[in-house]
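Student: one predicted model, sequence on top.
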Amino acid sequence: MAVPGIKLGSEGFEVSAQGLGCMGMSAFYGPPKSEDEMISLIHHAVSKGITFLDTSDFYGPHTNEILLGKALKGIRDKVQVATKFGATFESGTIEARGDPAYVHACCEGSLKRLDVDCIDLYYQHRIDTRVPIEVTIGEMKKLVEEGKVKYIGFSEASPSTIRRAHAIHPITAVQVEWSLWTRDVEEEIVPTCRELGIGIVPYSPLGRGFLSSGAKIIESSGDKDYRKNMPRFQGETLERNKAIFEKLLAISSSKQSTPGQLALAWVQHQGNDVAPIPGTTKVTNLEENIGSFSVKLTPMEMKEIEGIVSNGIYRDRYGIDDMNIS
């Protein structure tokens, strides 16, 4: 099936309607995967029409950008590359940074690791509340003017931050965690983006794999998989979520789809300004994700699915303060 294209934001940025999150290839979900296999996976994704590739200098750190840079050889003109700055381990804990010198240095570093002349979409990964957003976005605007960045975005920003930044320079996309079990963005962030003509890029649209594989995604993972520390994968919450998964499995069977395709189709039905970026390290999963475009949901089916998941999902995503989201 052909992957459709969409436009994000008001400046004509065209991407595939489903992207590829590359984080898990290098970090957080266990040991780094085989470089050759991941490059082959990325090339396969592009051959199938998945051209919107997502990374960050935080993943590794740096190693995921290096991997993607190697994968881009010979296909740069076929893809749209998104990367991020602003999340660091500098003091031994996760912190956000947005001071101008840091913004500029991060961009130069990403350009070098990706081995590209220009980054298609450059996000601030987390908001540094110590620096006025007008200062940070002002430096990002300079990167656009210098030809080092084409479009600007945010990952995890409040409506007020988005508005203030958008007044300085058009924001093309806001990346948010949005899936059947993370829907709080629908209250204010999604409406704000739509009011301002900003595209929406849902990450973890499959609930970090749970909505496609159920509890086995965590039961089969290694000790270095950080999902094991998340509240949704622990104790009574995990048991409750198992029951929800079984209900989604029943609906997906009736639709002749997998539960992951059902969950991803639900995100893709949210509008033509939405481009989810499910991550995977396996070609079979990639093919399954692409198959979600063949799953058509009526408004009644959408409400039925939402009703199943709305009762009982643990809303705390990380169990910690999420890096000063504001």
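Tutor: Done, it's in.
Student: all contacts plus neighbour counts: C-alpha atoms, from now on.
Tutor: Will do.
Student: so which residue is dead centre in this protein?
Tutor: residue 203 (2.7 Å; C-alpha atoms, centre = their mean).
Student: my guess is it meets residue 174, correct?
Tutor: No. With contact defined as C-alpha atoms under 8 Å, residue 203 does not count as touching residue 174 (10.3 Å).
Student: show me what contacts residue 2?
Tutor: Contact analysis of residue 2 by C-alpha atoms under 8 Å, 6 or more residues apart in numbering lists 48-49.
Student: could you rerun that using 7 Å?
Tutor: By C-alpha atoms under 7 Å, 6 or more residues apart in numbering, residue 2 lies in contact with residue 49.
Student: okay, one more to line up with it:
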Amino acid sequence: MKTRHLAGHAVNPIGYGCMSLSHAYGVPPAPEDGARMLHRALDLGYTHLDTARLYGLGANETLIGEALKGRRSQYVLASKCGIEFDGDKRRIDCRPDTIRTAVEKSLTALQTDHIDLYYLHRRDFETPIEESIGALADLVAAGKIGAIGLSEMSADTLRRAHAVHPVAAMQTEYSLWSRNPEIAVLATCAELGCAFVAFSPVARGVFANGVRDPDALVASDLRRSQPRFNAENWPHNLQLVDRFNTLAASLDITPAQLALAWVLSRGEHVIAIPGTASVAHLEENVRARDIELSGETIDRLDSLINRHTVAGPRYSAAMQRAIETEEFA
């Protein structure tokens, strides 16, 4: 199996983003079905599972811990801290004391004595990044986490963090229709020897034929609040999807596999973590690791779907305020 490096481990370049088993998209599966998905992922050769304290407000970590407690040595485990809830109120909190409390909750829920890769989920603009990284460095020294990661942060913050303690991974949305990492973060990760972990690599299901009519999504679905799916932008974006699907069919691969192969083509330090609650999609996605696209195909994709051809920003203005990744002018 082809592997790439993450937090000191050789992993399948296609990891499993576990969020949709508990949170955000559609109706989450029952816990017993989620457990079956996790076991199937390991049986298929997934070696990197990604979760967060946020997902299902702890339910996702609990699911993984309960389902896979007998298979802990078979995968690299990544989780995240820094988004806290007080009742219905959400806040970003990366103060050292909060981090220390969060990791203990995660370790308990995951039924493990260590987390291989632990991210700050978002930038806390009230707490210097150096203080947050210092707290995580102490957890590395204590053996509670194996490596430090950042999520949705800028190249400048990555450099500041890396100066305190090596940062093993930066996780950010990246796909054909979300190109922000190309401004600076993707290259900075390569320079610093930091893995780049792409979440939503199939564009929140769009490049897996997972969305045709946003109005048919359940009321709680995260995509209903995102501008690219609104009545103004979606008709244009759906035309791009149809042309993309035609290209995938001409290559005799699925649209999801084409999207994932494109992401992996962006550098040997890039890892993709598509999420799904479907066994068929789980099986489909993992096969993308063996697909190598020609330069001609990559050029056609880059011309078809890019920041100029996609309609609408990826987040609403309110959501964007919590994101520190660089924005195109």
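Tutor: On my side now, so go ahead. Please read all numbers here as calculations on a predicted model, not as lab measurements.
Student: just the TM-score for the two chains, thanks.
Tutor: Once the chains are laid over each other, their TM-score by TM-score structural alignment, normalised by the length of the first structure reads 0.95; 322 aligned residues with a C-alpha RMSD of 1.5 Å.
Student: give me the nearest residue to the residue nearest to the centre of the first structure, chain neighbours excluded.
Tutor: Excluding its sequence neighbours, the residue lying closest to residue 203 of the first structure (C-alpha to C-alpha, 6 or more residues apart in numbering) is residue 177, at 4.9 Å.
Student: show me what the one you found aligns to in the second structure.
Tutor: Under the alignment (TM-score structural alignment), residue 177 of the first structure maps onto residue 173 of the second structure.
Student: element containing residue 151 of the first structure?
Tutor: Residue 151 of the first structure belongs to strand 149-155 when assigned by DSSP states H and E.
Student: in the second structure, what range does that strand match?
Tutor: Counting by TM-score structural alignment, strand 149-155 of the first structure corresponds to residues 145-151.
Student: now swap in stretch 47-61 of the first structure and tell me
Tutor: So stretch 47-61 of the first structure sits over residues 43-57 in the second structure, by TM-score structural alignment.
Student: contact partners of the matching stretch?
Tutor: By C-alpha under 7 Å, 6+ apart, the list of residues contacting stretch 43-57 of the second structure from outside reads 11-12, 15-19, 22-23, 60-61, 74-81, 83, 106.
Student: kindly report the same for stretch 194-207 of the first structure.
Tutor: Counting by C-alpha under 7 Å, 6+ apart, residues outside stretch 194-207 of the first structure touching it are 8-10, 171-179, 181, 193, 212, 260, 263-264, 267, 273-278.
Student: likewise for stretch 255-272 of the first structure?
Tutor: 6, 179-180, 205-206, 211-212, 248-249, 252, 274, 288-289, 291-293, 295, 302.
Student: show me these that map onto helices.
Tutor: Among the contacts of stretch 255-272 of the first structure, the members falling in helices are 211-212, 248-249, 252, 288-289, 302 (criterion: DSSP state H).
Student: from residue 65 of the second structure, how far out is the corresponding residue of the second structure for residue 114 of the first structure?
Tutor: Mapped onto the second structure by TM-score structural alignment, residue 114 of the first structure lines up with residue 110. Taking C-alpha to C-alpha, to the nearest Å as the measure, residue 110 of the second structure falls 4 Å from residue 65 of the second structure.
Student: higher neighbour count, these two?
Tutor: residue 110 (27 against 21; other C-alpha atoms under 10 Å).
Student: what number of residues lie near residue 96 of the second structure?
Tutor: 17.
Student: how is residue 64 of the second structure classified with respect to secondary structure?
Tutor: helix (DSSP: H, G, I helix; E, B strand; the rest coil).
Student: counting neighbours, what do you get for it?
Tutor: Neighbours around residue 64 of the second structure, by other C-alpha under 10 Å: 25.
Student: over to residue 315 of the first structure?
Tutor: Going by other C-alpha under 10 Å, the residues that sit close to residue 315 of the first structure add up to 13.
Student: pretty sure it sits in a helix.
Tutor: No. Read with three-state DSSP, residue 315 of the first structure is coil and lies in no helix.
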